[in-house]
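Novice: fold the following for me, if possible:
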Amino acid sequence: MLNRYPLWKNLLILFVVVLGLLYSAPNLYPDDEAILINNENLEMSEADVAQVETALEAAQIDFFGVEFDANSIQVRLNGVENQFRAKTAIEESLTDDYIVALNLAPTTPGWMQAIGAGKMNLGLDLQGGVHFLMEVDMDAAIERRMADNLSNVRSILREQRIRTRGINLVDNMHLEVRFANAQDRSSARSELLDNFPDLQFQNREANDLYILDMRLTQDIVLQIQRDTLQANRTTLLNRVDALGVAEPTVQQQGSNRIVVELPGVQDPAQAIRILQRIATLEFHLEAELGAPRSSYENYQTPDGLLVDVDNDVILQGDRISSVRSTLDQNGMPQVQINLDAQGGNQINRVTRENVGRNMDILLIETKSRTINSLDEDGNEVEEVEFYEEKRLISHATIRTALPRTFVITGLTAREANDLSLLISSGSLAAPMTIVEQSVIGPSMGRENLEAGFRGVQIASALVVLFMFAYYRLFGLAANAALIMNILLIFSVMSLIGATLTLPGIVGIV
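Specialist: Below is the predicted model of the structure:
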């Protein structure tokens, strides 16, 4: 016999071949065009399903396979044209609270999914998706740092009972504190030097006042810019990962820009929501009685109580080092927040000085909405507008000085999970604007994919013909090994969730 290998080796080879065929097979099942509907604030219901079906029937759009759970509704359709028509019809029938996004629904049989067999992830060039070039507002980052410094200077001088004649920001890099005499200025300078090592201090006199100038150095400004860019990149990456976008690209470009590529996301507006729906917290004290109206804003507690919240921020979300949703000893949901060292010192100092006062926590979300406007030619176009939404989530009396780790209670399980997800995915260290966006449609991605696999087929056919013509019987054996090698590559990539791109196809060829 030509086969001199033991039986177990032959069985092992057969097992690997069958396994390779099994785990590469899901790639033969094309995705269905679909529409995904969800609501940021409410759970989906059968009434929502009925409303969606009615809208599609009224628009005479064929659909099949309506699936829904508490979080979303998915409608499968035939063809890209029907997909876009369905999106328009559903958006017109629902309110602005609903998010209607283009989607691709897998058709892999359930028994394959049950054993972990799935399709390979496809890159932006093969699957389609969106590309963004985002610019970080560095001036806002520096302004935020100085505003934080201003608030801390006020707190420290108040704690040390050092009188001032005013504290204000001269510009984004310059803070000045005015005193009535040199002794107060000297005492303040000694106290502030240790707390603000990143600022330069300089004394001067003007208009019978003793002034202490505090400025950011150029080296510190550059460091703030580097840290801000890295923090925003990490935030965007965490946010995209948390929402399950496969193999996103989030990378720095230049000194103030970030490139974001999201394969499989076909709707730019939805992609912008993914990137911009970032939340952070701000900690404030309740305004004192008789405070000037310009020094506070009105917010409503979850219980409907109207609260006057002081404008001064005592702590911002960038001081949060970690956050997680947990249960207290009574099994009630809560969010545990851990602050960094500086944030812990700030919250401890402020709460120690204000025992008995109320402290308010604001949840701030950056969201987007689509508005209609007129272009230069008078044509109506859709634009994406960004806005901040602030919500009071906690209003409690300070009973004692808070440590670095504390909890927010009074939330439902869903609110606790959502709050934990939003904050843990990060707060933007500075605002960002989209300066460039492009969409690779699913049809173009499909064309690239078909062209790539056509290249694989042609190259494989040429290799097979050459090997058979030159080596005859041994060439057939080599060809079989080559084909199995390609199948095993696809099966392993599918199994580990690797991403296939156009250059990857070239590498396989």
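Novice: when you work out contacts or count neighbours from here on, use the C-alpha atoms and nothing else.
Specialist: OK.
Novice: distance from stretch 27-36 to the middle of the chain?
Specialist: Relative to the chain's own centre, stretch 27-36 is displaced by 25 Å; criterion: Cα atoms, centre = their mean, to the nearest Å.
Novice: should've said stretch 431-445
Specialist: 16 Å.
Novice: same thing with stretch 294-307?
Specialist: The answer for stretch 294-307 is 28 Å, by Cα atoms, centre = their mean.
Novice: so what secondary structure elements neighbour the one helix or strand residue 350 maps to?
Specialist: Using DSSP states H and E, the element containing residue 350 is helix 341-353. When contacts are defined as 3 or more Cα pairs under 8 Å, 6 or more residues apart in numbering; DSSP states H and E, helix 341-353 packs onto helix 138-159, strand 315-316.
Novice: could you also give me the structure for this second sequence? I'd like to compare it with the first:
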Amino acid sequence: MIQLETWKRVLIVLLCVGGLAMAFPNAFYTRVEQHNDAVAAIELGSSSPELEAQAGQWPSWLPSGLVNLGLDLRGGAHLLAEVQVEDVYASRMEVLWPDVRDALRPERSTVGTIRLQPGPEDELRVKISQPEGMDRALEVVRGLANPVTSLTGVGVTDIEARAEGDTIIVNLTEAERLATDERTVQQSLEIIRRRIDEVGTREPTIQRQGASRILIQVPGIGSAGELKEIIGTTAQLTFNPVVSRGSDGDVNPGIGNKIVPSLDEPGTFYVIESAPVVTGEELVDAQPAFDQSSRPAVNFRFNTAGARKFGDYTAENIGAPFAIVLDDEVISAPVIQSHIPGGSGIITGNFSVEESTNLAILLRAGALPAGLDFLEERTIGPELGQDSIDAGKVATMVAFAAVLVFMGLSYGLFGFFANVALIVNIGLIFGLLSLIGATLTLPGIAGIVLTVGMAVDANVLIFERIREELRTAKGPARAISLGYERAMSAIVDANITTLITAIILFAMGSGPVRGFAITLGLGIITSVFTAIFVTRLLVIIWFERRRPKTIEV
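Specialist: Next comes the predicted model:
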């Protein structure tokens, strides 16, 4: 006898109603999207009659989750960037020089005078005037080494020092280079994500590809050039001692110094020490503000370590100029008037309000540790995305209609039950995509079309099994019960193998492949649910009302 407990019936109905309710907002995509954007803006403090009107376009008591459209459906920008990890080696050597100099100074009686020498960017060369003290100098420099912070570098230090005549040569060990490369790419990935999130773009795709490449796809943005403006600025902020100032950019700055132009005063150049006192990496906050003359500026605040170094330097150098350098341009060079404790300050310059806001965003998101080389860039217009959506709709409707006709002609009333379950299945797929905030791509639409074809497989197995049981002269109730029971193992086996494939595609793939895997995996889960439970519930309700003596499948 076919039967289904009351609590199971209630649970099946609730799951179907809940899934369809989650999918319902997608039928009014533009209206709900405007409502969501307006609500988000109001929560951030914005207020206007237009925002209030947009927020009222959709009832607050209804679900408002949407399936996010991918780059190929919505239009947007695509970039493939390569992180220039070698840049970090040079900056590491620059930062190391003051430490080496300060460590060797107490040993002058043994090593003599200490001078920085020119050399490759990834090496630090220090010449001592008393070569007989080289062993002691190497011992002191090697004492500055730290353990490599990676699993592959256990027991290895980050720097190595060797002697070449009267010169100490310091460079990074191979293990530290590998660890640095990994940290640099991961840090670049996170900073790019933060910068894009600060601008408020919707559902970007930011993924690592290979050893040093990053894939960036942002739907809804105007062009690849606009995206490059958001993420392409390195925003390396440093605070450097000023050696001199002049109008000649061709003078020799001397070893350990460099020449940088002034941002506010064209034709003016500063000679500054290459090694910064504090860097933007030690910033914990940056906010747009106004200075005492009501001009746009940026307030900043350092962490504990940065505040200590900033305070110590200002206390020891009152009356000396101090350069604030952004991407190798001096944006301000104030004279230190007094000790500045607490690690807070203000950056002034000829900023507009928009420029001060963008600078604060870049500094708050953090400095890119290395430059980016854009290997590939594409802009996908919204018209092309709409064409993809229209093509996907046509493909889905054709597949949907073909399956409905086939099931109706092949199985009659039972085919109608399967068609109802198929409609519920499509709704559940979109409900789950909305619930988890997944991004639908063109391959994702292909996954849905494939699911439409696969969704009735389980019903076909069940109905064919019921036909076989009816041929053995069993009653209709017994035939239906055995049909569901004996088809179960074949249904589970067939769908589990496909689900495993979808999981592998999701784990190993990226971008469009993952989009296909998500819709395929969700489609398998919902199709099995609707075939086993929804069609069974419909058949049971029909059977209990009609009590037929015979049935024809």
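Novice: ok, residue 305 of structure 2 touching residue 282?
Specialist: Yes. Between residue 305 of structure 2 and residue 282 there is a contact under Cα atoms under 8 Å: 7.4 Å.
Novice: so the two - more neighbours on which side?
Specialist: Set residue 305 of structure 2 next to residue 282 and count neighbours by other Cα atoms under 10 Å: residue 282 wins out with 17 against 13.
Novice: can I assume that one is in contact with residue 306?
Specialist: Yes. Residue 282 of structure 2 lies in contact with residue 306 (Cα under 8 Å); the separation is 5.4 Å.
Novice: and the equivalent of residue 483 of structure 1 over in structure 2, how many neighbours does it have?
Specialist: Mapped onto structure 2 by TM-score structural alignment, residue 483 of structure 1 lines up with residue 423. Neighbours of residue 423 of structure 2 under the rule other Cα under 10 Å: 14.
Novice: ok so residue 423 of structure 2 is a helix residue?
Specialist: Yes. Assessed with DSSP: H, G, I helix; E, B strand; the rest coil, residue 423 of structure 2 lies in a helix.
Novice: gap between it and residue 430 of structure 2?
Specialist: For residue 423 of structure 2, the distance to residue 430 of structure 2 equals 11 Å [Cα to Cα, to the nearest Å].
Novice: can you map out the helices along structure 1?
Specialist: Applying DSSP state H to structure 1 gives helices spanning 7-24, 46-58, 80-93, 110-114, 124-127, 138-159, 182-195, 218-242, 268-276, 341-353, 413-424, 442-471, 473-496, 502-508.
Novice: okay, those helices, which one's buried deepest?
Specialist: helix 124-127 (a mean of 25; mean count of other Cα atoms under 10 Å).
Novice: mean per-residue distance, that one versus structure 2.
Specialist: Superposing on structure 2 and averaging over aligned pairs (mean Cα distance after the TM-score superposition for structure 1), helix 124-127 of structure 1 comes out at 2.1 Å.
Novice: give me the contacts around that helix.
Specialist: 130, 261-264, 440, 442, 444-449, 500-502 (Cα atoms under 8 Å, 6 or more residues apart in numbering).
Novice: equivalent analysis for stretch 485-493 of structure 1, please.
Specialist: Residues contacting stretch 485-493 of structure 1 (Cα under 8 Å, 6+ apart): 17, 20, 21, 22, 23, 24, 25, 120, 499, 508.
Novice: possible to save the residues you listed as JSON lines with distance to residue 365 of structure 1?
Specialist: What follows is the contacts of stretch 485-493 of structure 1, written out as JSON lines (distance: Cα to Cα, whole Å):
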{"residue": "17", "distance to residue 365 of structure 1": "51"}
{"residue": "20", "distance to residue 365 of structure 1": "46"}
{"residue": "21", "distance to residue 365 of structure 1": "47"}
{"residue": "22", "distance to residue 365 of structure 1": "45"}
{"residue": "23", "distance to residue 365 of structure 1": "42"}
{"residue": "24", "distance to residue 365 of structure 1": "42"}
{"residue": "25", "distance to residue 365 of structure 1": "43"}
{"residue": "120", "distance to residue 365 of structure 1": "34"}
{"residue": "499", "distance to residue 365 of structure 1": "32"}
{"residue": "508", "distance to residue 365 of structure 1": "45"}
